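> Turn this into a model:
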Amino acid sequence: MIYLALIAVATLLVLFVRQRYNYWKVRGVPYLDPVFPAGNVWGLGTRLHPSEVLQKCYDKLKGKGPFGGVFFFLGPTVLATDLDFIKTILVKDFQYFHDRSFYYNEKDDPLTGHLFTIEGQRWKNLRAKLTPTFTSGKMKLMFPIVSDVAAELKKCLVTEKDDGGEVELKDVLARYTTDVIGKCAFGLDCNSLENPNAEFREMGRKIFTTTPLSIIKLFFVQQIKPLAQKLGVTVLNQEVTKYFLKAVKDTVEYRESNNVERNDFMNLLIKLKNAEPVEEGSSRPMEKLSLNEISAQAFVF
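Have a look, this model is predicted:
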């Protein structure tokens, strides 16, 4: 009986994979033959950078049409190969292409519920709220913050050169970026240029730390996204999630209780949280952002 069940499961799996890998064929779209289980992205994250994988696929599909079909593991994916078609996607028909198919779970994994992952009407509503925060004028207001951190970067480079002669630029620039993000998005003085082991920097590292188990987990949730969402599957390190949620909560509470305002992204998010207009003179009614929502936007900043 057990053997029959295993045979049945294996048969269903084979049929499912075949059905997925026939997606582009039955639609008459030029495509690259996939190989289970990675589809057309073998070597991704191990031997090859994502850009190298995409370049190989692009070279094989170029000239066969304005776009072609590839498979990201089991997921059929469009690869645009024509400039005019790309313009159509990004401008004229953008309303049909804004969903990116990334996994998110706002309830159980709140930091995944940001503008780059959510879909449909939720995405449209959030984009409408956040658009005023990304105008050129708002970005210019943050320039003094970036400039201040750049001054700290200069000091750091001089100090490290005097101490050892050689400077590991990748690490120093990562710490610089961390301090800029910390100040602009979270309103925090991270001081990772001064202290390479600062807590904010350590949490930032953990975001990008992957294990074989986490890669397998991410693969499966991408293939069964609706089911994974219902089961409450999370993909972010929960220590990281708790840290950033608390950081935003503490910052918001401090600023609101002490009437503190700064020219940073966090200040704009707090205004959205309180349904205040972000643009001067605007009388358009605003819907409030929740604390989890502003945490997610700051997290992806």
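
> contacts, neighbours, all on C-alpha from now
Fine.

> Could I get the contacting residues of G182?
When contacts are counted by Cα atoms under 8 Å, 6 or more residues apart in numbering, G182 touches 188-190, 200.

> Could you rerun that using 7 Å?
188-190 (Cα atoms under 7 Å, 6 or more residues apart in numbering).

> Who wins on neighbours among these?
When neighbours are counted by other Cα atoms under 10 Å, C190 leads the contacts of G182 with 22 neighbours.

> gap between that residue and E276?
As judged by Cα to Cα, to the nearest Å, C190 and E276 stand 28 Å apart.

> H49 now?
Separation of H49 from E276 (Cα to Cα) stands at 43 Å.

> In terms of neighbours, single out the busier of those two.
Per other Cα under 10 Å, whichever of H49 and E276 has more neighbours is E276, with 18 against 12.

> Give me the three-state assignment for that one.
Using DSSP: H, G, I helix; E, B strand; the rest coil, the structure places E276 in coil.

> one more to put side by side:
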Amino acid sequence: MLVTWVVLVLLVVTAWLYSRRRHNYWASRGVPSSLALPFIGHLHQTMSPFKNRWLALDKMYHTYKNSPCFGLYDGFSPVLMVCDPDILKNVFVKDFAHFTSKGPLRANQPDSYMSDMLGSKMGQEWKDLRAVLSPTFSTRKIRRMFPPVFDIADTFVSSCLKDAKKNPSVNVKDKAGRFSMDTIASCAFGIECNSLTQENPLLVQKADSFFAASSLLVWRLLLMRNWPRLFNALGMKEDLKEVGFFRSVGEEIIRARQAGEKRGDFLDLLLEARAEDSNTTTASAKHRD
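The predicted model follows:
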């Protein structure tokens, strides 16, 4: 029994020393950082299901706002939070070539839509995908989506006025969320969501379910972000079940667009960009031959 307790104590002490050494990264470099909990670092603040992540970061910012930057830990991974506007300008503009990779934030499953997002890519994959997407954000092309935004804004105002006649107050947060949902659905995918005129359409239900915070979801994200190999070994899927719904909807819309239907929305811009990139790649291949 004594030997068992000694071994347990040694394991605990060894684990604590290892955690302390990993969480000494910022202190050893003179970067201010608040006390990190063993193993999880600051995840109890930045990934808590009970408190908004941005509120936690805002509190940290005001604590260290007189410093150009401060450090955090996602588990054992050090994260630098930059406060100084001049440094941020260098990161986003002058020295952007050195900050292209965001880090392996996901489990990188080959059949996952989440792994194919721009924010999940690194290195050359990120650069190639960004080169395809960037032209779609030009002022001229974005302006093409103004008409549906204006129409939804009119519906938003009408919906608020209608509710104001029935009630002494209007839930502006709910209305603004529905306005955002209708705008994204219309401009990005060409879907008439109509959440401002309907009580609870299916698309809104699926979106609410996808973004709903829960303790289980938080721990799932922590495992995926910080221990992706274990995440994959356990047979867990990176895409939530709601992704399958949005995937089927997106594939159906893409088939309609390829058949000749056009709306001038963001999806049309992406399909045009993909076609142009495909033609450029084919032409380059023929030139090399």
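
> Quantify their similarity with the TM-score.
Aligned and superposed, the two chains score 0.82 in TM-score terms (TM-score structural alignment, normalised by the length of structure 2); 278 aligned residues with a Cα RMSD of 3.0 Å.

> Among the contacts of G182 of structure 1, which one sits closest to R255 of structure 1?
L188 (11.8 Å; Cα to Cα).

> Structure 2: which residue goes with the closest one?
With TM-score structural alignment as the criterion, the equivalent of L188 of structure 1 in structure 2 is I191.

> Surely its match is in a helix?
No - per three-state DSSP, I191 of structure 2 lies outside any helix segment and is coil.

> what sits against it?
A185.

> re earlier: including distance to K170 of structure 1, could the contacts of G182 of structure 1 go into CSV?
Output for those, formatted as CSV (distance: Cα to Cα, whole Å):
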residue, distance to K170 of structure 1
L188, 22
D189, 21
C190, 18
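
> I'd say E160 of structure 1 and V167 touch.
Yes - taking contacts as Cα atoms under 7 Å, E160 of structure 1 lies within contact range of V167: 6.2 Å.

> Now stretch 114-134 of structure 2: buried residues?
114-116, 118-122, 126, 129, 132 (16 or more other Cα atoms under 10 Å).

> chain center to that stretch: distance?
13 Å (Cα atoms, centre = their mean, to the nearest Å).

> how long is it from one end to the other?
Start-to-end, stretch 114-134 of structure 2 (Cα to Cα) is 19 Å.

> With stretch 36-46 of structure 1 instead?
Note: stretch 36-46 of structure 1 ends 17 Å apart using Cα to Cα.

> So what's the gap between it and the chain middle?
With Cα atoms, centre = their mean, you get 20 Å for stretch 36-46 of structure 1.

> Now do the same for K25 of structure 1: its match in structure 2.
Using TM-score structural alignment, K25 of structure 1 pairs with A27 in structure 2.

> Could you report the distance from its match to G71 of structure 2?
9 Å.

> before we move on, what about L88 of structure 2?
Taken as Cα to Cα, the span from L88 of structure 2 to G71 of structure 2 is 15 Å.

> Okay, helices next: where are they in structure 2?
For structure 2, applying DSSP state H gives helices covering 2-22, 43-46, 53-63, 85-89, 123-133, 139-143, 146-166, 172-189, 202-211, 215-226, 228-233, 241-258, 266-288.

> Contacts for the first one, please.
Contact partners of helix 2-22 of structure 2, identified using Cα under 7 Å, 6+ apart, comprise 38-39, 76.

> So which of those is surrounded by the most neighbours?
F76 (21 neighbours).

> if we can go back for a sec, looking at L88 and G71 of structure 2, which is more packed in?
G71 (20 against 16).

> mind listing what the counterpart of the more buried one in structure 1 touches?
Per TM-score structural alignment, the equivalent position to G71 of structure 2 in structure 1 is G69. If you count contacts by Cα under 7 Å, 6+ apart, G69 of structure 1 has them with 24, 29-32, 76-79.

> any idea which residue sits dead centre in structure 2?
Nearest to the mean C-alpha position of structure 2, counting by Cα atoms, centre = their mean, stands G119 at 7.0 Å.

> which residue in structure 1 lines up with that residue?
Aligned partner of G119 of structure 2 by TM-score structural alignment: F116.

> Please name the nearest non-neighbouring residue to its match.
For F116 of structure 1, ignoring the flanking residues on the chain, the nearest one in space by Cα to Cα, 6 or more residues apart in numbering is R100 at 7.2 Å.

> same thing with W54 of structure 2?
T46 (7.7 Å).

> swap in F219 of structure 1?
Per Cα to Cα, 6+ apart, closest to F219 of structure 1 is F73, 7.7 Å.
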